[in-house]
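J.: From the sequence below, what's the structure:
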Amino acid sequence: MNKQVIIKRISIPWRKLLGTITLLAMLVAMLPAPALAIRPPSSPSAPSSDVHQSPAAAAAIASQVGEEVIEVEPAVAAEIQQKGTAGYLVYFRDRPSLDAAERMDWIQRGRFVAQQLQSVAQSSQKQVRAYLDNKDVSYRSFWIDNMILVEESDVTVFNELKRFPEISIIRSRRTEMLIEPTSKESLGINEEIFAIEPNISHVQAPDAWALGINGLGSVVSSIDTGVRYTHQALVSHYRGNLGDGTFNHNYNWWDPYGDHPTAPADDNGHGSHTMGTMVGDDGGSNQIGMAPGAKWLACRGCNTNNCTDAALLSCAQFIAAPWDLNQANPDPDLRPDVVNNSWGDCGQSYDPWFRGVVDSWRAAGIYPVFSNGNSSNCGYSSPPPCGTVGNPARYGNVTGVGATGQQNGAYATFSLRGPTDNADPENGGDYPTIKPQVVAPGSNIRSSVNTSDTAYEGGWSGTSMSAPHVTGLTALIFQA
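T.: I've put the predicted structure just below:
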């Protein structure tokens, strides 16, 4: 369904709605402009400039091919010198102009962005792919950012790649961490179970529902550990539910690890918990989510507590143009409105390895939400030092979400802090380096888990519990 039709069809009292939903930004004095102007977002900045300005690139080893300089992260050169082989990420210079996407409707926009990205990747990667094929090197090509992931090569291939002028930078491979809760305290035996969870009531989401704004027509997504799709609070909200007791998982689920190739699953519980906070509602005594009228899809970017670069990039591409269970027939018409990310690193400086992906999502109208990170994940004291927000939450063009108490606006002692060294020149105003831009309840959060179709757990605390509040809020705004 065309999203613009939904917007035109609904008439609501704006003053009351805005007064209701903006409480979610409790400690931060402003809700960042990207959240208020989701459709369309501001023009994405070219990732090539980020490459040349990053600290990693500044310290990189440079190789010159004609007038072009190819940068190599020192970690790649060190690994291949030590071991004789290495895997690495190869980034290409060319990137299409996607500015025109802002003036298109939802369907045209997604198709245009996907087609442009695919076309440029196909043409600019052609010679390098032919070379790697000739050398029998295993690799994966991506278009969500114009790059190739080389699984492993020897030093000869590595050195030869530095002779291709279409390559801009070679980076080391990344393994990111799942931003796990700081605690998972069990509910006390006498603890009351509320029909609407206190954290949901605190941000006044039920007042938005009373106005007819519950996320209807919006689609949320997550890159996490997966989802138990049969859970009673989630199953009716799953986009793959056909409503007659059958399911179509094509275009609604992808597991790049291959452990659960035919239907959504969650071996950890984290992804089921975060999805519950986005949309969960069993129709009775378990109203755990912000946008119970929205639908969801998911990609398993993290198999346990680790998230490989290959899986994250595969998921990123799936979000922009979901495909069937055979990883064929991608369809950008079926992309979600917003993507929740509860993964990242502990870096204290800007790392642009995922920046091109975020730029592509934004060009397609997909809103990126990232957890700021927790002190316990990175070995920091509580409260953590300033400037500890990890990547990609550190990026100036995403909404980084911090945590507060369950029913108060006190900043949680475990929640990582800014400022960032990657400023937001478009929407930052007088505070372009502020992180987090938004905070939400992240302490003692109760939601769905993966152990059974009726299982819930409270006591979960972390910024991973906060971010899905904002993702759900975004679904409400999309409907409104």
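J.: C-alpha from now on. contacts and neighbour counts both.
T.: Will do.
J.: Now do the SS call for Asn268.
T.: coil (DSSP: H, G, I helix; E, B strand; the rest coil).
J.: Am I right that Leu149 sits in a helix?
T.: No. Assessed with three-state DSSP, Leu149 is strand; it does not lie in a helix.
J.: Can you tell me, leaving aside adjacent residues, what's nearest to it?
T.: Leu89 (4.7 Å; C-alpha to C-alpha, 6 or more residues apart in numbering).
J.: what about that neighbour, neighbour count?
T.: Using other C-alpha atoms under 10 Å, Leu89 has 23 neighbouring residues.
J.: same check, this time on Ser222
T.: Neighbour count of Ser222, defined by other C-alpha under 10 Å: 29.
J.: In this structure it contacts Met275, no?
T.: Yes. Contact criterion C-alpha atoms under 8 Å: Ser222 and Met275 qualify, at 7.4 Å.
J.: Skipping adjacent residues, who's closest to the most centrally placed residue in the chain in space?
T.: By C-alpha atoms, centre = their mean, the chain has its centre lying nearest to Asn341, at 3.5 Å. Once flanking residues are discounted, Asn341 sits nearest to Phe370: 4.8 Å by C-alpha to C-alpha, 6+ apart.
J.: To compare against the first, here's the next sequence to fold:
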Amino acid sequence: MIHVKAFKYEMNMPKRRIHRKKAIGLQRPRLAARVFLVGVAFGLLCSLAALPNDSCFATAGRFMDGYDNLQNKSAFALGLIGESGSRVPWAIKESVLAPPIGWGVRKIGADSVWAAGVRGAGVVVAILDTGTRYTHVDLADHLWTNTDEIPNNGIDDDSNGYVDDYIGYDFANDDGDPMDDNGHGTFIAGVVLGDGTAGFSTGVAPDAMLMSLKWIDSLGYGSENDIWEAVWYAVDNGADIVCLAVGWADADGWRRDWWRNFLAIVADSGITIVANPGYGTGQIPRRVWMPAAVPPPWLHPDQTLRGEPAGVIAGAAIDSFDSYIGDQIGPTVWPDFPYVPGDPDLIGLLKPDLSAPGVGVISLDYRSDTTYMGPGGGSSGFASPHVAGAVALLRSAYSSLTPAEIDSILEMTAVDLGDSGKDNFYGAGRVDVWAAYQYCMPGVEEETRRDTHGRLVEAARLVCSPNPSFGPIAISYAVDSPGPITIQMFDLAGRPRQEILATDRTSVQGAIHWDGRDRSGHKLPSGIYFVRLSAGRLEMSEKIVLMK
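T.: From the prediction side, this is the model:
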């Protein structure tokens, strides 16, 4: 376990010049304080290169063969078997022509998004941690660079206050080399964007770019001052995502409010922040670590207390069986999210926001450029980079999405686990980035309206409201085309779930209500569905979201 304790520091504005900071106008308070920061569990069991009797990996950790003859320990990490030794049904044998893929990457559907041609290209992810082994072959081709800086010349070429900040910066030691001498940051970076060059695909978004910002030293110590500067550096240098897989114990006081305001402004600048909510230690409602306790950029409908959104998405850990790891961590409390135990009206702020794989994870070894470490995890520290990678895939595919839109899409399309809806164990559920990607795809009616011969059709209308919906949906339609008219409901797999309307009339407009039930009268689960209207040669559809 890494214990990260902040040093005493004077909270004065730094002499360094950070341009976008001035534009969005938050000043750091001029007070001194001590804080106690806590990192994540880092109980890595072994290096893959040292796995005994494992034909899949040679001494350099390179992929050599299929998944046959794996030891149970490594097979669990690869997602082939569960904790009880039973086979995981969705795990499939890899071709020897491609590296195997981590079970967590598959579990959240990232490999399906890859198959659609989206792998995170064009997205910069700032990893704020112990640094990274940026020379690892799984990272080396995906480094963000400061093109205004000449590396290793000892000069601040771009006059931004940071000497030799070519691929990031080491705020813990105040130099331009964010090399990892602890291991945690490299492991996190591998889960976000490791590309599998050395033989194992660990990363959710393998074509994303890494901005390495080190604020924790080799012993696991860091300061609130350094993380403040690191976040601002990410803002000022074009990061799209900030991944914080560490945190510190929640507490009252002005600093808590200040961090909320600060990170809300960061989110308003377009940066999505993903953080580690902790293991579930301490007392509710102070169990969620900072900064994960900060409200998310979007409030789920189950968040019945409607306080002010802010900017932090918190990801909790699950295993390959979708079982929650650890104890309940939420809710947390803010003045606009009051909490009274047992009071259904004063529920506090629901946390976490999402769940993702956080146990049995394999990632990059900070001691070598070609090897891996694991299986490790058992905490939300390894869940948050899975969430950050999912965000990177969405930003890559749909670059105009805001942090609030990304959060809402991921929460609405998550696989609901535990209690129905958003809860204080799983949040809105397990991330399903494939469903999120599909949700963002335009529906047929948003692109064109054509008949079955490909001709554009003008005299047609199909509108579903409300959307998303928690209950009945009003479907209004207008067509002028010969032949029978049908309106059907399909799920994402293309399976018909309900026939809502069937008529022989040939020129019609009107509205009907659908009660959210399938052909058998059962309520359909939360998810994405398509309403399809067919009238002669005309077909059109509209995408809808059902929520419990």
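J.: about what we covered before: could you find the counterpart of the residue nearest to Asn341 of structure 1 in structure 2?
T.: Aligned by TM-score structural alignment, Phe370 of structure 1 pairs with Ala275 of structure 2.
J.: picking that back up, give the burial count for the residue nearest to Asn341 of structure 1, as a bare number.
T.: 30.
J.: OK, contacts around it?
T.: By C-alpha atoms under 8 Å, 6 or more residues apart in numbering, Phe370 of structure 1 lies in contact with Asn340, Asn341, Ser342, Trp343, Pro392, Ala393, Val398, Thr399, Gly400, Val401, Ala467.
J.: go with 10 Å
T.: Residues in contact with Phe370 of structure 1, defined by C-alpha atoms under 10 Å, 6 or more residues apart in numbering, are 339-344, 390-395, 398-402, 436, 463-464, 466-468, 470-471.
J.: list residues touching both of Ser222 and Met275 of structure 1?
T.: Counting by C-alpha under 10 Å, 6+ apart, the residues touching both Ser222 of structure 1 and Met275 are Trp296, Leu297, Ala298, Asn340, Pro468, Thr471.
J.: What does Val391 of structure 2 correspond to in structure 1?
T.: Aligned partner of Val391 of structure 2 by TM-score structural alignment: Thr474.
J.: Its match should be in a helix, yeah?
T.: Yes. Counting by three-state DSSP, Thr474 of structure 1 falls inside a helix.
J.: how far away is it from Pro468 of structure 1?
T.: In this view, Thr474 of structure 1 and Pro468 of structure 1 are 10 Å apart by C-alpha to C-alpha, to the nearest Å.
J.: okay, these two: which has more neighbours?
T.: Neighbour count, other C-alpha under 10 Å: between Thr474 of structure 1 and Pro468, Pro468 has more, with 34 against 29.
J.: so what's that one closest to, chain neighbours aside?
T.: That would be Met278: by C-alpha to C-alpha, 6+ apart, it lies 5.1 Å from Pro468 of structure 1.
J.: once the structures are aligned, where does the helix or strand in which the one you found is found end up in structure 2?
T.: Element membership for Met278 of structure 1, per DSSP states H and E: helix 270-279. The aligned range for helix 270-279 of structure 1 in structure 2 is 184-193, by TM-score structural alignment.
J.: average gap between the matching stretch and structure 1?
T.: Stretch 184-193 of structure 2 differs from its equivalent in structure 1 by a mean of 0.3 Å after superposition (mean C-alpha distance after the TM-score superposition for structure 1).
J.: how about the helices in structure 2?
T.: Using DSSP state H, the helices of structure 2 run over 19-24, 72-77, 103-107, 110-115, 184-193, 224-236, 254-268, 383-397, 403-413, 433-440, 444-447.
J.: picking that back up, please tell me how far the residue nearest to Pro468 of structure 1 sits from Arg417 of structure 1.
T.: From Met278 of structure 1 over to Arg417 of structure 1 the distance is 23 Å, taken as C-alpha to C-alpha.
J.: what do you get for Ser376 of structure 1?
T.: 13 Å.
J.: Tell me the residues that contact both of the two, please.
T.: Pro384.
J.: neighbour-wise, which of these two wins?
T.: Legend: neighbour count by other C-alpha under 10 Å for Ser376 of structure 1 and Arg417, higher for Arg417 (27 against 19).
J.: And that one? What does it align with in structure 2?
T.: Arg417 of structure 1 maps onto Ile329 in structure 2, by TM-score structural alignment.
J.: so that match touches Ile284, yeah?
T.: Yes. Contact status for Ile329 of structure 2 versus Ile284: in contact at 6.9 Å, counting by C-alpha atoms under 10 Å.
J.: who touches Ala208 of structure 1 in this structure?
T.: Ala208 of structure 1 makes contacts with 16-21, 214-215, 290-291, 473, 476-477, 480, as judged by C-alpha under 10 Å, 6+ apart.
J.: try 7 Å this time
T.: Taking C-alpha atoms under 7 Å, 6 or more residues apart in numbering, we find Ala208 of structure 1 in contact with Leu17, Thr20, Ile21, Asn214.
J.: Could you tell me which of the residues you listed are located in helices?
T.: By the criterion of DSSP H, membership of those in helices covers Leu17, Thr20, Ile21.
J.: Return the set of buried residues in stretch 175-189 of structure 2.
T.: By neighbour count, and taking 16 or more other C-alpha atoms under 10 Å as the criterion, the buried residues in stretch 175-189 of structure 2 are 175-189.
J.: Hmm, I typed the wrong one, I wanted stretch 251-260 of structure 1.
T.: For stretch 251-260 of structure 1, a neighbour-count test (16+ other C-alpha under 10 Å) marks Tyr251, Asn252, Trp253, Trp254, Asp255, Pro256, His260 as buried.
J.: ok, and the most crowded of the ones in helices among the contacts of Ala208 of structure 1?
T.: Leu17 (21 neighbours).
J.: That residue and Thr474 of structure 1, how far apart?
T.: 13 Å.
J.: now swap in Gly373 of structure 1 and tell me
T.: Distance of Gly373 of structure 1 to Thr474 of structure 1, computed by C-alpha to C-alpha: 20 Å.
J.: Likewise for Pro432 of structure 1?
T.: Going from Pro432 of structure 1 to Thr474 of structure 1 by C-alpha to C-alpha gives 21 Å.
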